[in-house]
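Participant: please find the sequence and the predicted model below.
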Amino acid sequence: MANTSYRLRCQLYGHETDVRSVSTITEYDGIVSGSRDKTARIWRPSDKTSFEQRVVLKDHTNFVIATCYIPPSNKFGDGLIVTGGNDKKICVYSAKQGTHLFTLEGHEQTVSCLSYVPQSDLLLSGSWDQTGRVWSLSSKRCIQTLSGHSKAVWTIISMGDVTNNSNIILTGAADNIIIGWKNYTKFQIYEGHTNCVRSLAALNSNEFLSCSNDFTIKRWNINSVQCLQTYEGHTSFVYSISIISSEQFASVSEDRSLRLWSINTSESKQTIRLPSGTVWSVCSLTNNDIVVGCSDGRIFIFTKDASRTATMEEISAYEQEIASTTIQTKTGDLGEVKIDDLPNEDALKKPGTREGQTTMINKGNGHVEAYQWNMLDQRWMKIGDVVGSADSTAQGQASATGEKILFEGQYYDYVFNVELDENVPLKLPYNITDDPWYAAQEFIHRHELSQMFLDQIAQFIITNTKGMVIDQRASDFFDPFTGQVIY
């Protein structure tokens, strides 16, 4: 059987924490990555399978959230790398040398997304200040501000080049809508998502994809307000999408998976589990290899080409790492679990029916394991040990067997997901023996938040743990900043 599935190519190490953005350097199939370690990095292929880190870009003073590569032009013959961050700045670099050329300033909050209009000198940016901006790279100034969203803008794209729909820009935001702009004027609103719109990708000059915190991906035509198609399969926030070809695209999610989709079918063709807690970003190289950035600082690259695939030893080690992870049922990895209703391991003797199919096996004594069907190898692959159950439903609880939750090498009674107004889930670990204000202060320091949140976070901890014991958790978990139930 021909290999039509993606396999691990390599892993890249260098970032110290979350890789929030990855972009393709199309000239040589390189990668630019941005991280919460306040750096962006340029990676270049070093041999048939791996990459080497060439340059570390250190001009931001806070998290790097967005990256963009712009091919060479008459004005910028070396091409450009552009980065945006929590310091509200946009830094522009020579793609060839990695030298800082200039900084664009004007956004009043975090710069959350970047893209460009092909065959022009126009850069597009979006921000938590609820606006999109259009910049002239030649004049180094903002030439237009797109104001229309009521919450943070998370994604912005151009629908074409200078000869085809170059005057159409799309923005997606935390107000759940997508706005179409023609000649910088609002001409269309696309409604259908029920939560924050995280990423947009143009399929062609007339159609585009969107993904959302509502766990779905949608397909649209710019000339119609009606959604053409909905892709379902992810079990948590979908953070990023990337077009691989005219027939295929990729998506990544809080559910720790990379999924491959056919444009014309609504079910994913392949599901690849990652050992990292969150998969933030995805891009595709010109050779159709797929790059993803993860919350543990690693970058993973997957390929269909057998000549670029990792060794069997490397793949085995990767699968073993996935098998040894724990899956929290209420963080959206697999959905709810009712242990008594699960089959025993005899169920693994029966082949799966589709690529990426998951099942949970009751191993006895409250021990549950998760498996995923690998259609290529015709086998069930263990993807982790499941903790949590449908009978104890608060976010971040201990398991049904009294196990604590492992977070960054330590065990906690709770690991809450806290969303700020910008819809970025942050982990808040807590033990019932801790002081709420001390835990809140640690959380603020960890994520470089304003001190004004101290009382709110401490009260949040108290409200969601008051009177609880480990196996009894309230189902009315709420977030102090948004008032939402998370997951």
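Facilitator: Ah, there it is. Numbering: from 1, shown residues only.

Participant: from here on, contacts and neighbour counts on C-alpha atoms
Facilitator: Will do.

Participant: which parts of this protein are helices?
Facilitator: Secondary structure of the chain by DSSP state H: the helices cover 312-323, 436-447, 454-465.

Participant: so can I have CSV of those showing distance to Arg198 and mean neighbour count?
Facilitator: As requested, the helices of the chain are arranged in CSV below (distance: least, C-alpha to C-alpha, whole Å; neighbours: other C-alpha atoms under 10 Å):
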stretch, distance to Arg198, mean neighbour count
helix 312-323, 26, 15
helix 436-447, 21, 17
helix 454-465, 25, 19
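
Participant: of those helices, which is nearest Leu426?
Facilitator: Evaluated over these, closeness to Leu426 peaks at helix 436-447, with 8.0 Å, by C-alpha to C-alpha.

Participant: distance from the chain centre to the closest one, please.
Facilitator: How far helix 436-447 lies from its chain's middle: 24 Å, per C-alpha atoms, centre = their mean, to the nearest Å.

Participant: spit out the contact partners of the residue lying closest to Phe208 once chain neighbours are set aside.
Facilitator: Excluding the flanking residues, the one nearest Phe208 by C-alpha to C-alpha, 6 or more residues apart in numbering is Ala202, at 4.2 Å. Ala202 makes contact with 157-159, 208-209, 243, according to C-alpha atoms under 8 Å, 6 or more residues apart in numbering.

Participant: one more: Trp128?
Facilitator: 108-112, 151-154, 422.

Participant: quick one: which of those residues has the most company?
Facilitator: Neighbour tally across the contacts of Trp128 (other C-alpha atoms under 10 Å): the maximum, 34 neighbours, falls on Val153.

Participant: does Val153 touch Ala173 like I think?
Facilitator: Yes. Using C-alpha atoms under 8 Å, Val153 makes contact with Ala173 at a distance of 4.1 Å.

Participant: who touches both of the two?
Facilitator: Jointly contacting Val153 and Ala173 under the rule C-alpha under 8 Å, 6+ apart are Gln130.

Participant: hang on, the earlier thing: which one of the helices of the chain lies closest to Cys91?
Facilitator: Once the helices of the chain are compared by C-alpha to C-alpha, helix 436-447 is nearest, at 22.1 Å.

Participant: output the contacting helices and strands for the closest one.
Facilitator: Contacts defined by 3 or more C-alpha pairs under 8 Å, 6 or more residues apart in numbering; DSSP states H and E place helix 436-447 against strand 425-430, helix 454-465.

Participant: could you pull out the strands for the stretch 101-250 of the chain?
Facilitator: With strands called from DSSP state E, counting those that start in this stretch, the stretch 101-250 of the chain shows them at 111-116, 122-127, 131-136, 141-147, 153-158, 168-173, 178-182, 185-190, 197-202, 207-212, 217-221, 227-231, 238-245, 248-253.

Participant: presented hereafter is structure B, for comparison with structure A:
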Amino acid sequence: MKTFRYPARHGYAVEVSPFLPTRLACATAQYYGIAGCGTLLVLEQREADVCLVRSFDWNDGLFDVTWSENNEHVLVTGAGDGSIQVWDSENSQGPLQVLKEHTQEVYSVDWSQTRGETLLVSGSWDHTAKVWDPERLQCLCTLRGHEGVVYSTIWSPHIPGCIASASGDGTLRVWDVKAAVCRLAIPAHNGEILSCDWCKYDQNVLVTGSVDCSLCVWDLRNIRQPVTKLLGHSYAIRRVKFSPFHHTILASCSYDFTVRFWDFSKTEPLLETLEHHSEFVCGLDFNLHVPNQVVDCSWDETVKIYSPPKLAAAQPSAP
């Protein structure tokens, strides 16, 4: 396991570059995001350790980060002042652009992944999600319908113009961006939903993670009940991620200080529990280039890179 420590900054989100297997970014906040500024860390994984390539400061906490899918140097962050920052990792002078239409904290940003689509989505405490054209630097539409904070907004990796969002109102929603309408609203949990993610192998399957300590796997063709409910965390689930290498494997991190790995196709779905942090674990990602490699970040001021042994034993899904 490799560890990078950045004192006085508490990790909220981490993401591996889609272009470079050794490059990752971490969005952090001072004073646990309650007050103070934020810092974007651009890190490089080396053979024996992790080093800081560049850091960028912002005047409010940074709560999420996403890499551009068409430029290896561009990143986007969401901040506590309601703004979105577009950064160039090769330019140390500050953000290329600041987009501000949200009226409260931006808690989620995600870059579209489908071919021919270059769009950004953001989710905010103002109960809305917004779709942006990052090249023209303008908001294309505002998605309204949630009755609570929008904690998570994720583009479908399969369907152009399709977004999933998770909210404090307990619903998972699927949106048609072209029509700017909600196509599906699922009352997925009894508590706030802090995260959602799409399966990389099935366009109909998503997972949600909630303050009720459960993960629910959903098939959009039958939303009367989840495919399965995964139990094991003892506090709120902060982030969920499907594996890019396995159809039924996913990861979750929690305020219970743990990261857990699951295979929802198994009778005993919990594969592994890792307790290598001393504070809330908020950020989590799989390395798209290195099978079974995972990165996470925590309020304990560390980013960790590792390969869980039981993931390596699992067989990859067929493409």
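Facilitator: Everything's here; your move. Computed from a prediction, not measured in an experiment: that's the story for all the values here.

Participant: and the TM-score between these chains?
Facilitator: Here the TM-score for the pair of chains, by TM-score structural alignment, normalised by the length of the second structure, is 0.76; 256 aligned residues with a C-alpha RMSD of 1.8 Å.

Participant: for Glu72 of the second structure, see how far away the aligned partner of the residue nearest to Phe208 of the first structure in the second structure is.
Facilitator: Ala202 of the first structure maps onto Phe242 in the second structure, with residues paired by TM-score structural alignment. Applying C-alpha to C-alpha, to the nearest Å, the value for Phe242 of the second structure to Glu72 of the second structure is 23 Å.

Participant: same thing with His10 of the second structure?
Facilitator: For His10 of the second structure, the distance to Glu72 of the second structure (C-alpha to C-alpha) stands at 25 Å.

Participant: centre of the chain to stretch 102-115 of the first structure, how far?
Facilitator: Distance, stretch centre to chain centre, for stretch 102-115 of the first structure: 20 Å (C-alpha atoms, centre = their mean).

Participant: name the nearest residue to Ile462 of the first structure, ignoring sequence neighbours.
Facilitator: Per C-alpha to C-alpha, 6+ apart, closest to Ile462 of the first structure is Pro436, 6.7 Å.

Participant: just checking, the one you found touches Ala458?
Facilitator: Yes. Counting by C-alpha under 8 Å, Pro436 of the first structure touches Ala458, with 5.1 Å between them.

Participant: any residues in contact with both of those two?
Facilitator: Counting by C-alpha under 8 Å, 6+ apart, nothing touches both Pro436 of the first structure and Ala458.

Participant: closest one to Trp380 of the first structure among the helices of the first structure?
Facilitator: Ranking these by distance to Trp380 of the first structure, with C-alpha to C-alpha as the measure, places helix 312-323 first at 11.4 Å.

Participant: report the aligned residue range of the second structure for the closest one.
Facilitator: With TM-score structural alignment applied, helix 312-323 of the first structure matches no range in the second structure.

Participant: what range does stretch 148-158 of the first structure cover in the second structure?
Facilitator: With TM-score structural alignment as the criterion, stretch 148-158 of the first structure aligns to 188-198.

Participant: chain center to the matching stretch: distance?
Facilitator: For stretch 188-198 of the second structure, the distance to the chain centre is 13 Å (C-alpha atoms, centre = their mean).

Participant: who touches that stretch?
Facilitator: Identification of contacts with stretch 188-198 of the second structure by C-alpha under 8 Å, 6+ apart yields 151-154, 156-157, 164-172, 205-212, 216, 226, 237-242.

Participant: alignment lookup: Lys304 of the second structure to the first structure.
Facilitator: Under the alignment by TM-score structural alignment, Lys304 of the second structure pairs with Arg259 in the first structure.

Participant: now that match: closest residue in space, sequence neighbours ignored.
Facilitator: Among residues not flanking Arg259 of the first structure along the chain, Thr271 sits closest, at 4.6 Å (C-alpha to C-alpha, 6+ apart).

Participant: what's the burial count for Gln410 of the first structure?
Facilitator: Number of residues near Gln410 of the first structure (other C-alpha under 10 Å) recorded here: 9.

Participant: how close does it sit to Pro429 of the first structure?
Facilitator: 9 Å.

Participant: ok, back up a step: His10 and Glu72 of the second structure: who's more crowded?
Facilitator: Counted by other C-alpha under 10 Å, His10 of the second structure and Glu72 do not tie: His10 has more neighbours, with 32 against 16.

Participant: quick one: map the more buried one onto the first structure.
Facilitator: Aligning on TM-score structural alignment leaves His10 of the second structure without a counterpart in the first structure.

Participant: surely His10 of the second structure is in contact with Thr28?
Facilitator: Yes. His10 of the second structure sits in contact with Thr28 when judged by C-alpha under 8 Å, with a separation of 5.2 Å.

Participant: residues contacting Tyr235 of the second structure?
Facilitator: By C-alpha under 8 Å, 6+ apart, the contact list for Tyr235 of the second structure reads 211-213, 254-256.

Participant: of these, closest to Pro308 of the second structure?
Facilitator: Ranking those by separation from Pro308 of the second structure, with C-alpha to C-alpha as the measure, puts Ser254 on top at 16.8 Å.

Participant: identify the residues contacting that closest one.
Facilitator: By C-alpha under 8 Å, 6+ apart, the neighbours of Ser254 of the second structure are 233, 235-239, 280-282.

Participant: could you dump these to a markdown table with distance to Leu99 of the second structure?
Facilitator: As requested, the contacts of Ser254 of the second structure are arranged in a markdown table below (distance: C-alpha to C-alpha, whole Å):
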| residue | distance to Leu99 of the second structure |
| --- | --- |
| His233 | 36 |
| Tyr235 | 34 |
| Ala236 | 30 |
| Ile237 | 29 |
| Arg238 | 25 |
| Arg239 | 25 |
| Phe280 | 29 |
| Val281 | 28 |
| Cys282 | 24 |
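
Participant: if you map the residues you listed onto the first structure, which are still there?
Facilitator: Retained contacts for the contacts of Ser254 of the second structure in the first structure, judged by both residues aligned by TM-score structural alignment, their matches' C-alpha atoms under 8 Å, are 233, 235-239, 280-282.

Participant: from the residues you listed, which is closest to Gly78 of the second structure?
Facilitator: Comparing these against Gly78 of the second structure with C-alpha to C-alpha picks out Cys282 as the nearest, at 14.6 Å.

Participant: I am finished for the moment; much appreciated.
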